[in-house]
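K.L.:
Quick one, what's the 3D model for this:
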Amino acid sequence: MSPREVDNQEWEEIRSRIDSLAGAVFVLSGGALSISIGLVFGHTELLSREPTAGAVLVWAWWLLVSPIIAFVLLKVNVIVQKYILLDHPKKHASVRPVTNGISWLFGVTGVLCFCGGMVCLVVVAQLLAGV
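P.N.:
Here you go, the predicted structure:
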């Protein structure tokens, strides 16, 4: 194999792992949102015991919906990047650093928001449990 083929295989493996991470974040964020929203609307008296929990829960919801949006935008950015590569190959070299930077921005933002949202849900659980 040529070095270019090996490099391409490495990037394909990295891309596969990124897709797996994005899929896991979609599922976990969506599940956490569904469960927490369902619990709150099913048991509104829980938040009256600890007013701070409501504010933290709203932050958790926003932080959990943010990675879903970020990873959708990341996928759109990858599609745009591939479109430019296929239809405008001469422009691709000049545009690639910008689209790669945008991809990194969406990816890192998504992961950080996901982690923050999950931490906020744990804080809400601790507040409601009185720990």
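K.L.:
contacts and neighbour counts: CA atoms only from here.
P.N.:
OK.
K.L.:
In contact with residue 56, which residues are there?
P.N.:
120, 121, 123, 124 (C-alpha atoms under 8 Å, 6 or more residues apart in numbering).
K.L.:
Of these, which belong to helices?
P.N.:
120, 121, 123, 124 (DSSP state H).
K.L.:
if we can go back for a sec, in the contacts of residue 56, find the pair that's most separated.
P.N.:
120 and 124 (6.2 Å; C-alpha to C-alpha).
K.L.:
next up, for comparison:
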Amino acid sequence: MMQRHAQEMDQLTSDLRRHIEQMRRLSPEEQHERMGEHVTRVSQLFGLTNRQMREMDMGMGMTDEQMGQMMGMSGEEHRRMVEEMQALRTEVEQLQTASRAEVQQRMPEHLDRLERMVRMMEQSAAHMRST
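P.N.:
All right, here's what the predicted structure looks like:
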């Protein structure tokens, strides 16, 4: 299971890295026009991560420490990852309906936040590959 999870995450993070770079090269107007595609891409990260965590938990109600250990991080890091993912989800929902000016203002920081999440998922995938 862990090898499959690592492969799935590798593919998604690779796709997301390309997407982030594309979004950074777009004009603010083009970024605004592509918000639907952006929301879809970011939602894929949420969906995959949530499914993988459910599969790892197997209904046992694992603690953050146990789940973090499986993902190659501490319990505190796992808690922060879950909180950061929720903040990212809220942010992308807000950007979906934001004005062009607001997208222009918030997109650089949003893409940085998304890139940090991608980096975290890449590190987790590397850990899962090694187990």
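K.L.:
TM-score of the superposed pair?
P.N.:
In this superposition the chains share a TM-score of 0.52, using TM-score structural alignment, normalised by the length of the first structure; 98 aligned residues with a C-alpha RMSD of 3.4 Å.
K.L.:
Take the contacts of residue 56 of the first structure and lay them out in JSON lines including neighbour count and distance to residue 63 of the first structure.
P.N.:
Supplementary listing: the contacts of residue 56 of the first structure in JSON lines, determined by neighbours: other C-alpha atoms under 10 Å; distance: C-alpha to C-alpha, whole Å:
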{"residue": "120", "neighbour count": "22", "distance to residue 63 of the first structure": "9"}
{"residue": "121", "neighbour count": "22", "distance to residue 63 of the first structure": "10"}
{"residue": "123", "neighbour count": "18", "distance to residue 63 of the first structure": "13"}
{"residue": "124", "neighbour count": "22", "distance to residue 63 of the first structure": "14"}
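K.L.:
Could you dump these into TSV with distance to residue 73 of the first structure added?
P.N.:
Output for these, formatted as TSV (distance: C-alpha to C-alpha, whole Å):
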residue	distance to residue 73 of the first structure
120	24
121	25
123	29
124	29
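K.L.:
which one of those is nearest residue 60 of the first structure?
P.N.:
residue 120 (5.1 Å).
K.L.:
my read: the closest one touches residue 54, true?
P.N.:
No: with contact defined as C-alpha atoms under 8 Å, residue 120 of the first structure does not count as touching residue 54 (10.7 Å).
K.L.:
shared neighbours, residue 120 and residue 124 of the first structure?
P.N.:
In contact with both residue 120 of the first structure and residue 124: 56, 57, using C-alpha under 8 Å, 6+ apart.
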